[in-house]
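J.: Okay, predicted coordinates and the sequence, questions at the end:
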Amino acid sequence: MRGLGELEARVMDVLWSADAPLRVRAVLDRLDSDRPLAYTTVMTVLDNLHGKGYVRRHRAGRAYEYTAVESREEVGARLLREVLQSSGDTEQVLLHFARSASPEESDILRRALGRRDPS
């Protein structure tokens, strides 16, 4: 994800796959890592993600529990919108994307446009 470091993205993957808010220890235990990570490293990453607005936290006793503010899909859509807005020519970017889309992506776009409210 744009704007996220490698470890931040992996932490977000853990939060997106969770069914409930997670404490730092639970995030650490669920992270796949080639090298051992310190509890404080994961705590710092979660604090940074909170500061960036990707996660919310609430007190649960003496610790925080963390959840993603937006779903993975919502973040992806927001980042796409940011790219389009910063491109200088939204129409050309969208047209280029549509011409380069795979058959599966084209089908998804057609279905989505067919459901779109005309108002």
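T.: The structure has been received and is ready for your questions.
J.: C-alpha only now, for contacts and for neighbours.
T.: Noted.
J.: Look up how far Gly3 lies from Tyr66.
T.: 19 Å (Cα to Cα, to the nearest Å).
J.: what about these two, which has more around it?
T.: Tyr66 (23 against 9; other Cα atoms under 10 Å).
J.: so that one makes contact with His58?
T.: Yes. Using Cα atoms under 8 Å, Tyr66 is in contact with His58, at 6.9 Å.
J.: hold the first one in mind and look at this next one:
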Amino acid sequence: MMEANKLAVDVQRIHQLNSLLRPFIKRPSSGDAITFEQYRILHELAMEKVSTSELARRLNVGQSMISIQISRLLNNGYIDDETLATDRRYHVFEITPRGRRIEEHVSDVLNEELPELIQQLTEIVNAR
């Protein structure tokens, strides 16, 4: 009986965590609706040009997810595609000025709001 109660409490905590995180991760930023996954890609590209396979490795996600998000970021003008002159099959991606503005804005929001979010998450996890 104690195990069933503990499981019920854990499931409730997970539901609370999910409810708290979903709006934070999904909300649009600075008038441009980007997903958290797209932000993560822009954040990586703000540091250097990177290939699809390297992005997948760094973000620990599948290449198909990266390819879908790359396509959306390209279509919205947040990144550019560059092929190597020596191997036209190899593509690297670079953040555009528009993409950099979005990445900087979301980073500022995260820096401002993340401490409060972490506090709320800690309270949920530590609730007895």
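T.: Perfect, thanks for sending it. Please read these numbers as outputs of a predicted model, since none were measured by experiment.
J.: All the strands of the second structure, in order from the start?
T.: Assigned by DSSP state E, the second structure shows strands spanning 79-84, 87-95.
J.: Make TSV from these and add distance to Leu45 of the second structure to it.
T.: Below are those laid out as TSV (distance: least, Cα to Cα, whole Å):
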stretch	distance to Leu45 of the second structure
strand 79-84	8
strand 87-95	6
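J.: any idea how far Asp29 of the first structure lies from Val42 of the first structure?
T.: In terms of Cα to Cα, Asp29 of the first structure sits 10 Å off from Val42 of the first structure.
J.: Look at these two and report which has more neighbours.
T.: The residue with more neighbours, out of Asp29 of the first structure and Val42, is Val42; 19 against 12, by other Cα under 10 Å.
J.: Just give me the match in the second structure for the more buried one.
T.: Residue correspondence to the second structure (TM-score structural alignment): Val42 of the first structure is matched to Ile66.
J.: Count residues in the vicinity of the closest residue to Ser67 of the second structure other than its chain neighbours, would you?
T.: Leaving aside its chain neighbours, Ser67 of the second structure sits nearest to Thr52 (6.8 Å; criterion: Cα to Cα, 6 or more residues apart in numbering). Counted with other Cα under 10 Å, residues neighbouring Thr52 of the second structure total 20.
J.: element containing the nearest residue in space to Leu94 of the first structure that is not next to it in sequence, please.
T.: Closest residue in space to Leu94 of the first structure, ignoring its immediate chain neighbours: Leu84 at 8.0 Å, by Cα to Cα, 6+ apart. Assigned by DSSP states H and E, Leu84 of the first structure belongs to helix 72-86.
J.: if I look at Ser86 of the first structure, how far off is Arg99 of the first structure?
T.: For Ser86 of the first structure, the distance to Arg99 of the first structure - Cα to Cα - is 20 Å.
J.: wait, Arg23 of the first structure
T.: Taking Cα to Cα, one finds Arg23 of the first structure at 44 Å from Arg99 of the first structure.
J.: How about His50 of the first structure?
T.: 38 Å.
J.: same question, Glu8 of the first structure
T.: In this view, Glu8 of the first structure and Arg99 of the first structure are 33 Å apart by Cα to Cα.
J.: do the same with Gly61 of the first structure
T.: 53 Å.
J.: of the two, who's got more company?
T.: Neighbours were counted for Gly61 of the first structure and for Arg99 using other Cα under 10 Å; Arg99 has more, 10 against 7.
J.: Done for today, thanks.
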